[in-house]
Structures are given as structure tokens and as C-alpha cells.
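Trainee: Here is a sequence with its predicted model. Questions after.
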Amino acid sequence: MIRYPRSIRGRSTVATSLLALAILAVLGITGCLAIRYALGEHVYVQAEHEAGEWTTVARTTPPGALRDPLPVFAEINLVQIVDSHGAVLAASPDAHGLPALSQVRPAPDDPVQRLSDGRHMVVAIRSGPTPDAPIVLAGLAVPMLLRGHHLELLLGALALLLTACAGAITWVAIGRALRPVEAVRAHMAQITLNDLSRRMPIPPGEDEIADLVRTANHTLARLDEAVAQQRRFAATTSHELRNPIAGLRAQLEDALEHPEDTDARQTLRTALNTTDRLDAIIGDLLAQARLRADSPHELVNLNELIAQETNRTNATHTHDDTGGHDGSRPGVPVRFRADGDVWVCGSSIQLIRALANLVGNARRHAATGVDITLTATGGQAVIAVTDDGPGIAPGDRQRVFERFTRLDDGRRLDSGGSGLGLAITRDIAAGHRGTLTLEDSPTGARFVLRIPQLDPHDDGADHDPDLARTTEEART
């Protein structure tokens, strides 16, 4: 069973060597045949010409009167005139004393024949049609390179040498090309979950390996930030959960140890409130974790979505004297105004959750009502939720978006809140390629959610290829 090299360098070298050997083998065979044919054709043509010149002499001159040795001035140095019995009548100086170069006698109807015995290349021409007409033999000794398989062996050795050179060049070239990859592998092996701050050195140039290293460094940076966020989130979550659990435990232990000094009903009511707070925190944590998972995106008409949620909110809180589960107060109306239909590509469930968080927060702090406006500006859908409450101080406008952050006014109005609503809403905005900000308002607080607008009849490819791809997926 053939085992191929595991490394790219080895496989590339073997592939290049085999390809070079195949090409050189074809070239060698073709070259060998071409050399033998070209050389043979050249020798036979010259020999035929030389023999043809001596044919007349052999036909018209009596055997005893032939000049011996025959004067030869061409490159064909072997010339013999042979009688009908195969005896040499006359020969050139180089052929003098040699036996007849060939015993073949051409027939009268085919007076010219080309012959080769492996040592000589000869042309035999019959000087006349009579049976005793002399035969003229002219030719050359076969060069040593063309005897046997010397030419094939030479070309084969040359092909193997060139194949080895091609393999060596490929081995060195691939090794140099993969040297940065080995450096990247060594640095990647040193990166652990506890030390994601390391970055790989970017090799010089603008080739594919340099682009790969840059992309890997960007990925490591995002991974480092994500891990840091998760650690901060885990630390904050454990702290926020530990406090109510510790308080609940202390209350229950005190009730067990001192039942005579404890109001059982009040203790149970406090424990229930604490449980509600824990349930709210865990629910919001699960909601935030689900934002990281893929959710189906679709074409969403914000005008219809907000109108339906506004009507549902007003109907629910009109018949609920205790307020909503989000801590909002009963009897606070929500008014909605839109300039027209505004379309976006997103998750209806997540957008409803974001709107519910903003409206619930506004109703908790509103004095008389909450206003929602929907406009389209600069290619973005702009949802503004404004209340007429006390507002938020400028120094706290960034803090309210942090996880588990609850201002004093919020704690007073909703003691069971988790402090994750606005953080979840900002994550939803980011997941829709948008933003959530807190802007100036004459009265109360004004939260503005911006999401890229989408024309339902335009795929937006000229402006944002990623958004166009997401839109096409939503349509299908």
C-alpha cells in the first residue's frame, strides 16, 4: 500500500516530481525518435546522392579499370563498388580493406535500398538492369551515441536529473512559502484560554498568508473581547444572584431560629418577592443568552408591529389595576405616531422584546403617558420612546445600559427588576446592525432605537451586501 507524505511540502514535491517526470518522459521519447529519424534521413539522403554519382562510373567502367581507392570528398566516407558475387572492386580510403558493407543486391525494379545493420547506415544502388551489374554502396558508420540504446539511456538520465532538480526546487520553494505558516502554528500553540492577548507576527508582504494572519489576529481580538465580556458577565451575575440568595437564606434561618420574634406571613411575603426577583434575573439572563443564538430574520413592517404592541399594551394595562409584570404603573397610556410604513429585516420576536422593554421602562417613570414615534431618516428606521417623567441625569445615561445597573428611582418604582432590560435591548439593536441611545428631551427620558431601513422591493445590494444577503434569506 502506497503511503503519501502527510505534509503539504512533501505532497507538493512528490506531485511536482511526478508531473515533471511525465512531461520529461514524453519529451524524451519524442526527442529520441526525432533525433534518430532526422539523423537517419540526413545520412540516407547524402549517401544516396554520393552513391548515385558513382553509379555511372560503375556502369561504364570495366571492373579492372576502376580507380582504387575511390576519391571521396563529401561527408559520406564509406563508398564501395561490389560485383555480382559480393567482391569489392573499388572502395574509398576509409572503406578500403573492409568486406562489403552489405550483401544485399537491389532488384532491377527497385534499384535503391536503404540498409542498416546497427553499425553502418548504407544506401545500395544497382548500377544497371543486367544480373551482373555492379552495386554501389555508400554510407556512414553509426555514431556511438546512436548505437544500441545509448541515446535512450542518456535522455533517461537527463530526465531523472531534471526531475530531481524540479523536486529540490519545489521542496525549497514550498519550505520558504510555508515558513510563516510554521511560525503561525508555533504561536497558535502557545495561545490558551487564559492568555488570549497574544497575537501572531504578521509576515511581510500582502500575500494570502499575511491576510490569513491578519484575519486570525482579528478573530483572536474578538474572541479575547468576548471571553472578557463573558467573565465580567459571569462575575457580575454571580454577585447579583448571591445578594438576594444570601438575604433570603438569612431571613429563613432567622425565622427558623427565632420563630417567636418573626412574622411568618411577612417572612413568606419577603421570600416570595425575593424569589420573583431571582426569577426575573434568571429569565432576563436566559433571554440575553438566546440573543447570541441564530434567530430567523424576516421582512418586518415596524408600523404594524408597533401599532399592534401599543394596542395590546394599552388594553392589558387598562384592565389591570396592579400594573404589569414589568413594573409599569396602571392607567399610563401609550400613544403611537408614524409617518408611514417602515420596513426592516430582523426578528419580530426580538424587536417586540426590545419595544416591550423600552415601553415598560418608560411607563414606570412616566407621569401622564408615553409617546412612541416611528420615522425614517438617512436610510434608518428610527423608533423614539419618550416619557414625561423626571428623566435621567446626564452622568447616568451610559450607566443605565450596563448589566444589573438600577438607579435609585428604578429601585423605588420596581423593586423586583433585574437591571438587564436596557442591556438586552441594546444587544437586540446591535444584533440588527443598529444602535440604542439616550438622547436629550424637553421632559422625561427619550430612548432612540435605530435600525437600517429596508425597501421591500429593493435588496439593498448597492449599499450593503451583507444586508442584501440577509434579506434574500428572509424572503426565501
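Mentor: That came through fine.
Trainee: can we go C-alpha only for contacts and neighbour counts from here?
Mentor: Will do.
Trainee: measure the residue nearest the centre of the chain to Arg292 for me?
Mentor: The structure's the chain has its C-alpha centroid closest to Leu212; by Cα atoms, centre = their mean the separation is 9.4 Å. In this view, Leu212 and Arg292 are 26 Å apart by Cα to Cα, to the nearest Å.
Trainee: how many neighbours does the nearest residue to Arg59 once chain neighbours are set aside have?
Mentor: Computed as Cα to Cα, 6 or more residues apart in numbering, the closest residue to Arg59 that is not its neighbour in sequence is Ser127, at 5.5 Å. Applying other Cα atoms under 10 Å, we find 25 other residues in the vicinity of Ser127.
Trainee: Verify the contact between Ser127 and Thr60 for me.
Mentor: No. Counting by Cα atoms under 8 Å, no contact exists between Ser127 and Thr60, whose distance comes to 9.3 Å.
Trainee: quick one, what contacts the residue nearest to Arg59?
Mentor: Applying Cα atoms under 8 Å, 6 or more residues apart in numbering, one finds that Ser127 lies in contact with Thr55, Thr56, Ala58, Arg59, Pro111, Ala133, Pro134, Ile135, Val136.
Trainee: How about the secondary structure of Val227?
Mentor: Three-state secondary structure (criterion: DSSP: H, G, I helix; E, B strand; the rest coil) places Val227 in helix.
Trainee: Report how many residues lie close to it.
Mentor: The number of residues near Val227, taken as other Cα under 10 Å, comes to 15.
Trainee: Which helix in this structure has the most residues?
Mentor: Using DSSP state H to assign secondary structure, the helix with the most residues in the chain is helix 8-60.
Trainee: check which helix or strand covers the nearest residue to Arg446 once chain neighbours are set aside.
Mentor: Once flanking residues are discounted, Arg446 sits nearest to Thr386: 4.3 Å by Cα to Cα, 6+ apart. Assessed by DSSP states H and E, Thr386 sits inside strand 380-387.
Trainee: tell me which strands and helices that strand is in contact with?
Mentor: helix 348-365, strand 370-377, strand 446-452 (3 or more Cα pairs under 8 Å, 6 or more residues apart in numbering; DSSP states H and E).
Trainee: for comparison:
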Amino acid sequence: MVKRLFPRSIRARLTTIATLVAAVVFTIASVMTLITVPGNLYGVVQTRVELAVRRVASELRAGEFHTVLETPSHVQVLQVVSARGNVIATSPGLDQIPSLMAFQASEPETIYTTELTLSRHQHEPETHYLVMAMKVHTSNGLATVYGAASLNDVDKALKWINILLFLGTPLILVSVAGITWAVVGLALRPVERIRAEMAEITGQDLSRRVPIPDTGDEITDLAATTNHTLDRLQRSVETQRRFVSDASHELRSPISALRAQLEVANAYPDETDWQATGKRALAAADRLTGIIDELLMLARLDAGAVAPRRVVDLVRVAKDQVRRREGAQVPIVLDSCGAAPVFGSPIQLDRLLTNLLDNATRHAATRVDLEVEVEGDRVVVMVTDDGDGIRPKDRERVFERFTRLENARAKDKGGSGLGLPLSRDIATAHGGTLTVADHEPGARFVAVLPLHREP
């Protein structure tokens, strides 16, 4: 099993990442500080001493000799020593410093640098100095110019820098980890409340909703989206329950009728017209088969199953529909263009026209008009009857499953309330629409599907 590099908890992961990033940043900053700051501090002191030494050397070359040397600030020692080791010029009040003279400059006109521990006076404690020496040609021969400046301030600064880097960095990292842990925990508190509420929601009670924080951030969007999802889920479950209930009711009616007919026939076999009973039983079985077929197709569409598809000419499908219905009580008048190719399932598209024409013929008074036209990049199919029509407020209800209007229930005993919903689902699955348009008299159903063009 592969070990995880980071903790499983988001809070712990973010804390770890923030601490590691801070550690990398502070490590780089510490290394850069240790590389650049000591050199810069020493460079400042060295520059001061070098300027003072070169100034004295320049005066000696020019013959401007002074036994008491003017010493600039931050430079504590200036002395000129002859080739014999005698101090011929020095800073005010400064004793001879033997340890200073032990540092010799080898080549003339070249500055040599070292660090020494010196005491400027006999009773003064020794101090860390930066010392520079330079041999100069004078009118009296070679002389060595010495300059020294205390490094106490530099040593103190470096000491504090080391303390801050090696002790302060761990404290800062601990602070970063603690602050990140607290801030992430505070930010994730609404998520925990959402999780706790989601854990309490069950399939038996989908009315509960997660709390929406008023922070206006991504967690607010997450909570709002979760509630929208729960709304859709609740509606879907309620629709499913109603669907199961209505399906049970629709299936029970023909089964009950069939059972009653068979029971009567079985109870009075000598008085039963078995041919008529068989016809009625076959009609009930046909109705059951139609309901079951529509339920199965609806279930497949709901599950997102895609049936085999190819290019289908809706004009040819419409002509086949009209041919199969020749001699029916309500004639169907076809008005079509030359061809209307659509890419889709032949079975489903044929079922769409079947349902629309069955619905129209059940409600028509004298005729049904079927029109198939190509308009731009779409195919428009219109099925119009001259019946009672559909009120505007009911034009969306008719596409709900098992919905049958009152006038339809009175005139149509064979409908299941699944044909129109199935037709709309088929149109939607093919990237189209199915609506009820204004028309007088009767009702007009308009199916719009994308036109297929050969590449």
C-alpha cells in the first residue's frame, strides 16, 4: 500500500503545505541574510578604515607630516610607524600598541587587512578590531600606516541576526502552523455543518436543507448548489413515487377488467361467448402491452440510454404512418416536403409520430392534418386535429406522466397518459422540442428536430 505524503484531512494538508512553504521561504531568506549581511557590515567598516589609511598615506607622500593624526569617527586607531619600529604619528591620546605593529605589510603601496584583538591603553580590555596596514614611501624612507576600527557593533549585530534566524525562524514556523490551523478550521466550520446536515438527510425525508453561510464565498456557492440539488432530488423522488403509484393504478385497471371477464367466463362456461371474451381479453392484453412498452421506453430515456441511431427521413416515416392508418374512422391528410433527414433512432422517432397521431385521432372530430417541413436547419412536424382543443393553462400539464384532462377521460377510455410525455422525452433526447401551439379549432402539436446535413 502506497503511503500518503500528506495527511488525509484538508485542514492538516493546508497547514502542512503552508508550513513547508514558510520554511522554504525563511530558509532561503536566512541563507541570503547570512551570505550578504556579514559582508556588507564588514565592508562598511573596511571602507572607513581604508579611506582613513589612504588619506594619511597621501599626506605622508606630500610631506604634510603631523605627529597627531586627525582620526575620523568610527575609526579608533591611526598610527604611523617608521621602518625602525618607532611611532612617529598617532591618534590623540593613543599609546603604542605592540600587537598592532606585529602585523606587517609586505609590499609598499598595498593595503593588507586582518582582524586582531587589541587594547589601545594599558588598562583597557582587549577589543576585536579590523586592522589595515600600508607601507608608504616618504622623504625619510619607508613608513607603515596603521588603521583600526572596532568590530564590536558588527559582532553584536551578527549575534542578534543569528539569534533571530536560528531561534526566531522555528517560532515563526510554529506561529504560521498555528494560525493556518485556526484559520482553515474557521473557514471549514460551515463545511462541517453542511456535512452534519447532509448526514441527517435520508430518502424518507428530503425536505431538510443545509445551512447557507453569509460569507459570500465558494462555500456559500457550495451550500446553495447543494440545496438546489436537494430540491431537484426531492422533486425527482416525488415524481418517481407518483409515477410508481400511477403506473400501478394504470396497470391494475386492465388487469382487473381482464380478471373479471375471465372469472365470469369460467363461472358460466355454457353461457359465455368465448369468441367475444377472447377479443376483449386480447384488447386488454394489448393495452397492457402498450403501457408496459411505454414504461420501458421512458425508463430507458430517464436512464440516459442511447438507442442505435442513423439518418431517418421523417417524410418517409410520416408516409408509412398514413399508409398504416388507411381506412381508419378519422382520415389523416399529409402535407410534406421532398425529404426531411434527421439523425436519430428509427424506433423512437416512429414512436413519437405514432403517439402524436394516436392522440390526435382519439380527439379529432372529422380529420387530422400531418405536416412535415424543413425550415432552415430544423425539421418541423405539426399534427393538428379539429377536436375540442387544449386550454392554455393545460398545455404543459399534458406532458406530465399519467396526466389525463377531464374531457379526455370522458371521451378516451384507452389512453394511458404516457404517450405525450414519452413523445416529448424522445424529442428532447434528439436535441429537439415538443410543444402545443395555438390553433382553432382543435389542438396542434409541434415537434422541432435538428436537420441532418451530409458532410
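Mentor: Received, thanks. What you are looking at is a predicted structure, and each value in this text was computed from that prediction instead of being measured.
Trainee: For the two chains, what TM-score is obtained?
Mentor: TM-score of the superposed chains, computed with TM-score structural alignment, normalised by the length of the second structure, equals 0.76; 434 aligned residues with a Cα RMSD of 4.4 Å.
Trainee: Looking at the contacts of Ser127 of the first structure, which one is closest to Asn77 of the first structure?
Mentor: Val136 (13.2 Å; Cα to Cα).
Trainee: So what does that closest one match up with in the second structure?
Mentor: With TM-score structural alignment as the criterion, Val136 of the first structure lines up with Val145 in the second structure.
Trainee: wait, isn't its match in contact with Gly85?
Mentor: No. Under the criterion of Cα under 8 Å, Val145 of the second structure is not in contact with Gly85, lying 11.6 Å apart.
Trainee: more neighbours, those two?
Mentor: Counted by other Cα under 10 Å, Val145 of the second structure and Gly85 do not tie: Val145 has more neighbours, with 28 against 13.
Trainee: tell me which element the more buried one is part of?
Mentor: Assigned by DSSP H and E, Val145 of the second structure falls in strand 141-150.
Trainee: what does that strand rub up against?
Mentor: With Cα under 8 Å, 6+ apart as the contact definition, strand 141-150 of the second structure has outside contacts at 45, 49-50, 52-53, 56-57, 74-83, 100, 105, 127-137.
Trainee: Can you tell me which of the residues you listed are buried?
Mentor: Judged by neighbour count, with 16 or more other Cα atoms under 10 Å as the criterion, the buried members of these are 45, 49-50, 52-53, 56-57, 75-82, 100, 105, 128-136.
Trainee: in stretch 329-339 of the first structure, what's buried?
Mentor: Going by 16+ other Cα under 10 Å, stretch 329-339 of the first structure has these buried residues: Arg329, Pro330, Gly331, Val332, Pro333, Val334, Arg335, Phe336, Ala338.
Trainee: Just the closest of the residues you listed to Arg411 of the first structure, please.
Mentor: Nearest to Arg411 of the first structure among those: Arg329, at 14.0 Å, using Cα to Cα.
Trainee: my guess is the closest one contacts Arg364, does it?
Mentor: Yes. The criterion here is Cα under 8 Å, and Arg329 of the first structure meets it with Arg364 at 5.7 Å.
Trainee: My guess is Ile202 of the first structure contacts Leu212. True?
Mentor: No. Contact between Ile202 of the first structure and Leu212 fails when scored by Cα under 8 Å: they sit 9.1 Å apart.
Trainee: where do the strands sit along the second structure?
Mentor: Read by DSSP state E, the second structure holds these strands, from start to end of the chain: 77-82, 87-90, 111-118, 127-138, 141-150, 310-313, 332-336, 341-344, 368-375, 378-385, 433-437, 444-450.
Trainee: from the middle of its chain, how far away would the last one be?
Mentor: The one in question is strand 444-450 of the second structure. Computed by Cα atoms, centre = their mean, to the nearest Å, the chain-centroid distance of strand 444-450 of the second structure equals 38 Å.
Trainee: average offset between it and the first structure?
Mentor: Once the two are superposed, strand 444-450 of the second structure sits an average of 3.9 Å from its aligned residues in the first structure (mean Cα distance after the TM-score superposition for the first structure).
Trainee: Check which helices and strands that strand sits against.
Mentor: Identification of packing neighbours for strand 444-450 of the second structure by 3+ Cα pairs under 8 Å, 6+ apart yields strand 378-385, helix 419-429, strand 433-437.
Trainee: Serialize these to a markdown table and add fields for mean neighbour count and distance to Leu262 of the second structure.
Mentor: Shown next, in a markdown table, are those (neighbours: other Cα atoms under 10 Å; distance: least, Cα to Cα, whole Å):
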| stretch | mean neighbour count | distance to Leu262 of the second structure |
| --- | --- | --- |
| strand 378-385 | 23 | 37 |
| helix 419-429 | 22 | 28 |
| strand 433-437 | 19 | 41 |
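Trainee: which one of those lies closest to Thr366 of the second structure?
Mentor: Closest among those, once you apply Cα to Cα, is strand 378-385, at 8.2 Å.
Trainee: and Pro213 of the second structure, how many neighbours does it have?
Mentor: For Pro213 of the second structure, the number of neighbouring residues by other Cα under 10 Å comes to 18.
Trainee: How about it: what's its closest non-neighbour residue?
Mentor: In space, not counting the residues next to it along the chain, Pro213 of the second structure is nearest to Thr220; the distance is 5.6 Å by Cα to Cα, 6+ apart.
Trainee: My guess is the one you found contacts Val210. True?
Mentor: No. Thr220 of the second structure is beyond contact range of Val210, at 10.6 Å (criterion: Cα under 8 Å).
Trainee: Could you check which of the two is surrounded by more residues?
Mentor: For Thr220 of the second structure against Val210, the residue with the higher neighbour count under other Cα under 10 Å is Val210, and the figures read 20 against 17.
Trainee: Just give me the match in the first structure for the more buried one.
Mentor: Looks like Val210 of the second structure aligns to Met200 there (TM-score structural alignment).
Trainee: the inter-axis angle of the strand holding Thr386 of the first structure versus strand 435-439?
Mentor: Relative orientation of strand 380-387 of the first structure with respect to strand 435-439: 40 degrees, computed using axes from the mean of the first three to the mean of the last three Cα atoms, to 10 degrees.
Trainee: Outside of strand 380-387 of the first structure itself, list whatever touches it.
Mentor: Residues external to strand 380-387 of the first structure that are found in contact with it (Cα under 8 Å, 6+ apart): 342-344, 358-359, 362-363, 365-367, 369-376, 441, 443-453.
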